[in-house]
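K.L.:
structure for this input, please:
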Amino acid sequence: MNISKEIVENVSGIDIVEYIIENDNGIAIGIINFGATITKIITPDRYGNLENMVVGFDNKSKYLKNFLHFGSVIGRVAGRVYKGKLTIDDVAYNLDLNLNDTHIHGGENGFHSRVWDTEEIYEEDKVGVKLRYISLDGEEGFPGTVETKVVYSLNNENELEFEVEATTDKTTVVNITNHSYFNLSGNFKENILNHYLKINADRFLPIYKNGDISGKINTVENTVFDFRKGKLIGEDIDKKLEQLTFADGYDHPLLFDDKIGKIELWESNSGRHMEITTNNEAVIFYSGNCFMKKTPFSKKDKNRRIALCLETQNLPIGENEVFKENSILRKNEVYKRTTKYKFSVI
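P.N.:
From the prediction side, this is the model:
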């Protein structure tokens, strides 16, 4: 196993460094200290061809304006905060509104747009990178100074582990995820409609037309949101149903039915298989319904559903601050979340 690194950009005198962590099986993960971002995941298909399975930019300077958050760590709060309004310990806070009248993904200058301190990790059974960022009181409107540590590590069992730990000096909200866009076909040869997806989630949260949540929790039983037995993503995605119409596909929180969330993603042509396990309570499944124009892809017709997100996290904060308590972090408490990605071929 090995770690290599290269300076890929310089911002106001600060080096942007890309680390490549590799195991003995040919799997390689790219990580930059800007946004604690995964830039690539190289894995073999069933024929041994090594290809990338996450969206990233060849020109690393483009990460400096990564408004779709390709591969980045999202914080302080992943997902939406309804109207950007929070009340914590009887004090009202107005967060940065960076999507119409909503706060999303930590604000315009959230964790994804910050330079993180880094440290290489060499252990007997894994290699990795530890990243650290201190978010000051008032940043993007949030209370409290929050110290966040992220560790990406890779072992010879082909497991990429994403560990997050955060502490605060004042009661605040914390809900952190990685925002990688996956496509297991390899180098984006196909869209994701023929990917097979399985999620042990028995409930989902319906959304409003603008993508915010109301606070309702519905069963997945007899709905297009039931992935418990697994199915092709394209099986139901274009059905003329209100919830799918609102998002032009899937862009919904799903609640795991166990303490350990389990997700499987498989693409039959390449044989690539990814198993995700997490101690987060939910996953946001986004089916890449619209990438707009400024993407790594040159043809507009290829952008639609060319990759998908599986954002393991707490529930978003909806209308009337519903689910806020799920993300409250107090002084002397430690926020800890782990998500593991295991890569294989079948």
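K.L.:
please make it C-alpha for all contacts and neighbour counts, starting now.
P.N.:
Will do.
K.L.:
gap between the residue sitting furthest away from the middle of the chain and T171?
P.N.:
Within the chain, D90 marks the point farthest from the mean C-alpha position, 30.9 Å out by Cα atoms, centre = their mean. Look at D90 and T171: by Cα to Cα, to the nearest Å, they are 11 Å apart.
K.L.:
K240 belongs to a helix?
P.N.:
No - K240: not assigned to a helix; according to DSSP: H, G, I helix; E, B strand; the rest coil it is coil.
K.L.:
distance between the ends of stretch 136-145?
P.N.:
Length of stretch 136-145, first residue to last, Cα to Cα: 4 Å.
K.L.:
what sits up against that stretch?
P.N.:
The contact list for stretch 136-145, computed with Cα atoms under 8 Å, 6 or more residues apart in numbering, reads 93-96, 106-110, 134-135, 146, 168-173.
K.L.:
go on, stretch 102-121?
P.N.:
Here stretch 102-121 has contacts from 3, 16, 33-37, 64-66, 69, 72-84, 95-98, 127-133, 140, 153, using Cα under 8 Å, 6+ apart.
K.L.:
structure for this one too, so we can compare:
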Amino acid sequence: MRGRNIGPAVLTAALATVAQPAVAADAVRAPFGKLADGTAIEKVTLTNDNGMSVTTMALGASVQSLSVPDRDGKRADVVLGYDTPAEYLADPQYFGATVGRFANRIDRGRFPLDGKQYQLEINDGPNSLHGGKQGFDKRVWEVASVESGPTASVTYRYVSADGEGGYPGTVTATATYSLGRDNALHVTYRATTDAPTIVNMSNHSYWNLAGATSDTGSMDDLLTIDASAFTPVSGTLIPTGEIRPVAGTPFDFRKPTRIGARVRDGSSEQLRYGHGYDHNFVIDGDAGTMRRMARVEDSGSGRVMEVWSAAPGLQFYSGNFLDGTTLGKGQHIYREGDALVFEPQLFPDAPNHPDFPSARLDPGETYTNSMIFKFSVADD
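P.N.:
Next comes the predicted model:
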């Protein structure tokens, strides 16, 4: 049989087809309802070819859902949230949100900067929490870019005006979510400013690896936190300034430990203050270097999530204030211990503790906080 002569143009096209990888992940924009005032909210869904998808929305640059397979290949949404954008504002729990300008608490909402004392909005007892009454989580962000390809991504953008919430300087912030073939959600926060200010952004997703509408909570999950120390707090959950070793305390998660085994240990003043775990862990290794912070495993589904970041600290919150009054997706009631929050970030109240990693941001600098949420299944 005589061979067919392939001309140069045909050969080039054939080689190009072979060389170009198939699109591994798609990004799709769509409407996601409206707020009470009529403001339309967009959502962007990232989907890969390994059974994982994540939907984010412009309100709060938030993770609205994230579906991954279990050990049997069955997919489930593993983040808590609501079915409509209006519910996120009507019953705020920071579900999936980008929190800032300053994630976590600032003592009495006050901090010094260049000889001036600033007063922030108070919204958590005597303190300021997650940027105040109208933090980044309650703002509608611009959808700045959406891309499909080997990695799918969406970038949201928000400009925070000078004086917003009491913070100095106009800050331009971005939140980028990306998903490739590796079933890992990459989240990168960046910010610039036109005047000296403070910035500390993080993600506040609530994770239930059994499924967001599961009847199973998270207290039986096995948790590892790669931290030899944590920052104890006062009765209003403000760090005392001490860096305390976790050894011999209920905060020692250096080996896989069932979360519920010690969460009700009333002999721990710290657990009494937080109604459970709501504390910053000082992650081992060099801050500024991407490293594993935590690993959580749900034995029922076999799902595993690892948290990676270059941030110095990880706030671990065990869902202590979900009191059964919150109706989430599918009218599912969320109760105490139903989900876990892992926030890579600077230490709480950092502007009032010179020995803590600095939250200061000056003009000409770029604040960056990158984190990865890696999903897999445990070996049987």
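K.L.:
ok, which stretches of the stretch 151-300 of structure 1 are strands?
P.N.:
Listed in chain order, the strands of the stretch 151-300 of structure 1 (DSSP state E, counting those that start in this stretch) span 159-168, 172-173, 177-178, 181-182, 195-199, 201-204, 218-219, 231-232, 251-256, 261-267, 272-278, 282-286.
K.L.:
the stretch 51-200 of structure 2 too?
P.N.:
Assigned by DSSP E, counting those that start in this stretch, the strands in the stretch 51-200 of structure 2 fall at 53-57, 62-69, 75-77, 97-99, 105-106, 110-113, 116-119, 128-129, 142-147, 152-160, 171-179, 184-193, 197-198.
K.L.:
re the thing from before, need the strands of the stretch 151-300 of structure 1 in CSV (columns: mean neighbour count and distance to T245 of structure 1).
P.N.:
CSV is the format used below for those (neighbours: other Cα atoms under 10 Å; distance: least, Cα to Cα, whole Å):
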stretch, mean neighbour count, distance to T245 of structure 1
strand 159-168, 21, 33
strand 172-173, 24, 31
strand 177-178, 28, 26
strand 181-182, 25, 21
strand 195-199, 21, 20
strand 201-204, 21, 16
strand 218-219, 15, 17
strand 231-232, 18, 19
strand 251-256, 25, 11
strand 261-267, 22, 24
strand 272-278, 20, 28
strand 282-286, 23, 13
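K.L.:
between those, which one is nearest to G318 of structure 1?
P.N.:
Shortest distance between G318 of structure 1 and the strands of the stretch 151-300 of structure 1, using Cα to Cα, is found for strand 251-256: 11.6 Å.
K.L.:
which non-adjacent residue is nearest S376 of structure 2?
P.N.:
Using Cα to Cα, 6 or more residues apart in numbering and skipping residues adjacent in sequence, the residue nearest S376 of structure 2 is V304, 5.1 Å away.
K.L.:
E147 of structure 2 now?
P.N.:
Counting by Cα to Cα, 6+ apart, the nearest residue to E147 of structure 2 once its immediate chain neighbours are dropped is S153, at 5.2 Å.
K.L.:
identify the residue of structure 1 aligned to the one you found.
P.N.:
In structure 1, S153 of structure 2 lines up with G128, judged by TM-score structural alignment.
K.L.:
can I assume that match is in contact with N23?
P.N.:
No - G128 of structure 1 is beyond contact range of N23, at 10.2 Å (criterion: Cα atoms under 8 Å).
K.L.:
higher neighbour count, these two?
P.N.:
Neighbours were counted for G128 of structure 1 and for N23 using other Cα atoms under 10 Å; G128 has more, 27 against 20.
K.L.:
residues in contact with that one?
P.N.:
When the contact criterion is Cα under 8 Å, 6+ apart, the partners of G128 of structure 1 are I3, I21, E120, I121, Y122, V151, Y152, S153, L154.
K.L.:
and for M53 of structure 1?
P.N.:
K40, I41, I42, T43, F182, N183, L184, S185, G186, N187, F188.
K.L.:
for these, which ones persist in structure 2?
P.N.:
Shared with structure 2 under both residues aligned by TM-score structural alignment, their matches' Cα atoms under 8 Å, the contacts from these are K40, I41, I42, T43, F182, N183, L184, S185, G186.
K.L.:
what lines up against the fourth one once you look at structure 2?
P.N.:
The one in question is T43 of structure 1. Here T43 of structure 1 is matched to V68 in structure 2, going by TM-score structural alignment.
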